[in-house]
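In: what shape does this take:
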Amino acid sequence: MLVGGRIDLHDRIGGVHRRRIDVQPVAGLRPGLLEQWLGDATGRDDIRLGDVLTGGNSNVTRLIETRQGRLVLRHPPVNVVSDKAAAGIEREYRAISALYGKAPVPKPVAWCGDASVIGQPFAVTEWIDGHALSERLPPDWPQTTETIDALGLAMVRGLAQVHALDWRETVDPGFGRPEGFVERQIARWLKVRENDAVRELPLLAQIAAWLRAHEPQQPRASVIHCDFHLDNCLMARTGPELRAILDWEMATLGDPRIDLGLCLFFWQRDAAASPGFAFVQGLSNRADVISPRALADAWSEASGLGHDSIDYFIVFAAWRLAAIVEGAWVLQCQGKEDTAYARGLEHDVPALLREAAAIIDKGKV
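Out: All right, here's what the predicted structure looks like:
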């Protein structure tokens, strides 16, 4: 959940600390090779490899000190589960390279596809100082509903800057297919879960059938993040001002309401109902904050796009997340992984599916 910035985890004590995946950095990394490569690629000097930074569930993030300023290094972990991890890092770099100067993303610095340098392909961006928030506000911020409301508005307005761009003028033609993302995701994850099933999840197929039967028409495509929520936003240290949107490794083209649906799904949930991944945007789990509908209106105003049928995309977001993260529970059951994150999925995946089903049953869509 971090590229090109710093995460302060004061807001995640007892939350993400317990539940994050243990991504492991490259063992035996030889700093000299990296420093030489970076010097040649960027012209920087006095380069020193710093600590592994906390935050992030799928890639390793490390600080780099240089005489000209701090940088951030991102690479797949050595304990990578998916063979597509390196492609994800490259996609992330392509995305921020295309978006930089047009939307709030870190400044790209260098890409290295040569695994011989550090043992994995890697990307380098400029460092951005700020807060990535989830469960708590920084202690020096006003602890008020108005602060949380401002965070939510900054989040969706930043997202709107991405979605308002004409993708044809922003990314290269091979970045993604603008149509059919929802159906491709349903087909893909149903097949994966059927092939690797370790428990009965009847709602997975039932909700998928409902999604297929009710998919609304896509008015236009945009560059989409595909994992957009408050945790992947870097806020200014002084208050709720968006500095950058992070973690672009799943970016593609599709209906912009896909991104909006996920961040609205995580907003203003009932913590007493034990929702899945309750810590994500947990600071908004209270009745007196700005409503998801008001955030959707703010996104529409900023992007110039409509949010018709947004509840459909909220259902899709919950279903897709459940289908994807069930893979870590499969590994847990197979004895290939044993982490607090994976163990928690015994509850979280069914809970996500129940939340999606409840939205359908209430007839919100």
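
In: can we go C-alpha only for contacts and neighbour counts from here?
Out: Will do.

In: what's next to stretch 85-105, contact-wise?
Out: Applying C-alpha atoms under 8 Å, 6 or more residues apart in numbering, the external contacts of stretch 85-105 come out as 74-76, 106-108, 111, 120-123, 158, 161-162, 170-171, 242-251.

In: mind doing that once more with 7 Å?
Out: 75-76, 106-108, 121-123, 158, 161-162, 170-171, 243-251 (C-alpha atoms under 7 Å, 6 or more residues apart in numbering).

In: gap between the two ends of stretch 129-142?
Out: 20 Å (C-alpha to C-alpha, to the nearest Å).

In: now it: buried residues?
Out: 129, 130, 131, 132, 133, 134, 135, 136, 137, 138 (16 or more other C-alpha atoms under 10 Å).

In: how about those residues in a markdown table, adding distance to residue 307 and secondary structure?
Out: Shown next, in a markdown table, are the buried residues of stretch 129-142 (distance: C-alpha to C-alpha, whole Å; DSSP: H, G, I helix; E, B strand; the rest coil):
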| residue | distance to residue 307 | secondary structure |
| --- | --- | --- |
| 129 | 32 | coil |
| 130 | 30 | coil |
| 131 | 29 | strand |
| 132 | 26 | coil |
| 133 | 25 | coil |
| 134 | 25 | coil |
| 135 | 27 | coil |
| 136 | 28 | coil |
| 137 | 28 | coil |
| 138 | 31 | coil |
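
In: could you also give me the structure for this second sequence? I'd like to compare it with the first:
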Amino acid sequence: MSTTPFTEEALADWLSDIAGTRGPLSLTRIGAGQSNLTYLATDGDGTEVVVRRPPLGHLAASAHDVAREGHIMASLADTPVPVPEIFGTTDPDGSVGPLRVSDAPVVAMSVIPGTSLNSPDAAASISPEARSAAATGLIEAMVTIHEVDLVATGLDDLASHGPYAERQLRRWSNQWEKTKTRELPALDALTERLRAAVPEQTETVLVHGDLHLGNIIVDKETGNVNAVVDWELTTLGDPLADIGSLLAYWPTQDGPNLPGFDAALEPGFPDAEELAQHYLSRTGRSRDALDFWHVLGLWKVAVIVEGVVRRTRDVPANASSGMALPASVVEVLVDQATVLADQVGI
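Out: Below you'll find the model as predicted:
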């Protein structure tokens, strides 16, 4: 099992060919993400490229597919969706011709100016007006993603057009079984409640799958969204799923809140209901199924956090900025989801 993210000489040669870097590179881990690993590669002239690869260690099949991420962003290059420029992607084994860049696939992309609002300190670095603009821009970016022409972008075959809720429940239930560190009957009970409450799906759109403040890059002065990043969970499905996931991440003044997602408590950010209303007003969609997707969002995030706990336990170097999420966060999320399910009749 490798604990080295890249073969640095091969990485330098590859980025020289596709992105114009020169000579040796310095690598700095960036972002607060606990899944795929993202680094800023900088050469001696100051030229910068972002490179992204899966976590270190053993991975569940089909998880952390950065090559698929690169394909999605490249497909969106000529749409209104703001994404980085994709310079290139290695083969699945991390090679490019004779170069072995890594032991896993790597995608290289442009650096987007701005800041990611992944902490209270980051949010405090911009004005309340810019925070409000960032939240508005996040919803507008979501609307734009849901408007993508799947056929024109070549993304129509990205995933099944079958019922999304059933697919999500199947995928994340399987993920739980593969990554769980202990039994959690409350999560199992919630899974069955969700299966019994699946709403009818009336449309299929491009769904980002993980859209929150930490996955947008905004202008520090205006709050305008310069890019949407982290397309690992993107698929085809029900548009309300993206709002449900956003509500699952969005903090409340009373808490409890997911560690690392409390930036939106700073003045200037709207509350969760305002976000939902903005989206529904912009799209004309009904909120009838939104409570289901909110509960499923909390349930899904609980499964994702369990995977983070497992990967960090197995390979501590996977933890972002040395921060390991405690397993207790999973129970907190399941409790929140269960309370909400009780309130809305799921």
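
In: thinking again about what came up before, TSV please, covering the buried residues of stretch 129-142 of the first structure and showing distance to residue 261 of the first structure.
Out: Formatted as TSV, those follow (distance: C-alpha to C-alpha, whole Å):
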residue	distance to residue 261 of the first structure
129	28
130	25
131	23
132	20
133	19
134	18
135	20
136	22
137	23
138	26
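
In: which ones among the contacts of stretch 85-105 of the first structure map onto strands?
Out: If you go by DSSP state E, the contacts of stretch 85-105 of the first structure have 75, 108, 122, 123, 243, 244, 245 in strands.

In: ok, longest helix in the second structure?
Out: helix 290-314 (DSSP state H).

In: identify the residues contacting that one?
Out: Here helix 290-314 of the second structure makes contact (C-alpha under 7 Å, 6+ apart) with 34-35, 172, 176, 179-181, 240-241, 244-245, 247-248, 318-319, 324-327, 330, 333-334, 337, 340-341, 344.

In: neighbours around residue 306 of the first structure, how many?
Out: 15 (other C-alpha atoms under 10 Å).

In: isn't it up against residue 300?
Out: Yes: if you go by C-alpha atoms under 7 Å, residue 306 of the first structure and residue 300 touch, sitting 5.5 Å apart.

In: now the helices for the second structure?
Out: Counting by DSSP H, one finds helices in the second structure at the ranges 8-19, 66-75, 120-124, 128-146, 150-153, 164-179, 185-195, 240-249, 272-283, 290-314, 328-344.

In: deepest of these, which one?
Out: Across the helices of the second structure, averaging neighbours per residue (mean count of other C-alpha atoms under 10 Å) puts helix 240-249 on top, at a mean of 25.

In: what helices or strands is that helix leaning on?
Out: The contact analysis (3 or more C-alpha pairs under 7 Å, 6 or more residues apart in numbering; DSSP states H and E) places helix 240-249 of the second structure against helix 290-314.

In: give me the angle between the helix it packs on and helix 185-195.
Out: 140 degrees (axes from the mean of the first three to the mean of the last three C-alpha atoms, to 10 degrees).

In: now helix 290-314 of the second structure, how far from the chain's geometric center?
Out: 12 Å (C-alpha atoms, centre = their mean, to the nearest Å).

In: repeat that for stretch 304-324 of the first structure.
Out: Here the centre of stretch 304-324 of the first structure is set off from its chain's centre by 15 Å, with C-alpha atoms, centre = their mean.

In: over to stretch 132-139 of the second structure?
Out: With C-alpha atoms, centre = their mean, you get 17 Å for stretch 132-139 of the second structure.

In: read off where it ends up in the first structure.
Out: Stretch 132-139 of the second structure lines up with residues 149-156 of the first structure when matched by TM-score structural alignment.

In: so the aligned partner of residue 196 of the second structure in the first structure versus residue 326 of the first structure, what's the distance?
Out: The equivalent of residue 196 of the second structure in the first structure is residue 213 (alignment by TM-score structural alignment). Distance from residue 213 of the first structure to residue 326 of the first structure, counting by C-alpha to C-alpha: 24 Å.

In: same question for residue 243 of the first structure.
Out: Taken as C-alpha to C-alpha, the span from residue 243 of the first structure to residue 326 of the first structure is 32 Å.

In: now do residue 37 of the first structure
Out: From residue 37 of the first structure over to residue 326 of the first structure the distance is 39 Å, taken as C-alpha to C-alpha.

In: repeat that for residue 76 of the first structure.
Out: Relative to residue 326 of the first structure, and taking C-alpha to C-alpha, residue 76 of the first structure is found at 21 Å.

In: again with residue 91 of the first structure
Out: According to C-alpha to C-alpha, residue 91 of the first structure and residue 326 of the first structure sit 23 Å apart.

In: quick one, what contacts residue 267 of the second structure?
Out: Contacts here follow C-alpha under 7 Å, 6+ apart; on that basis residue 267 of the second structure touches residue 128.
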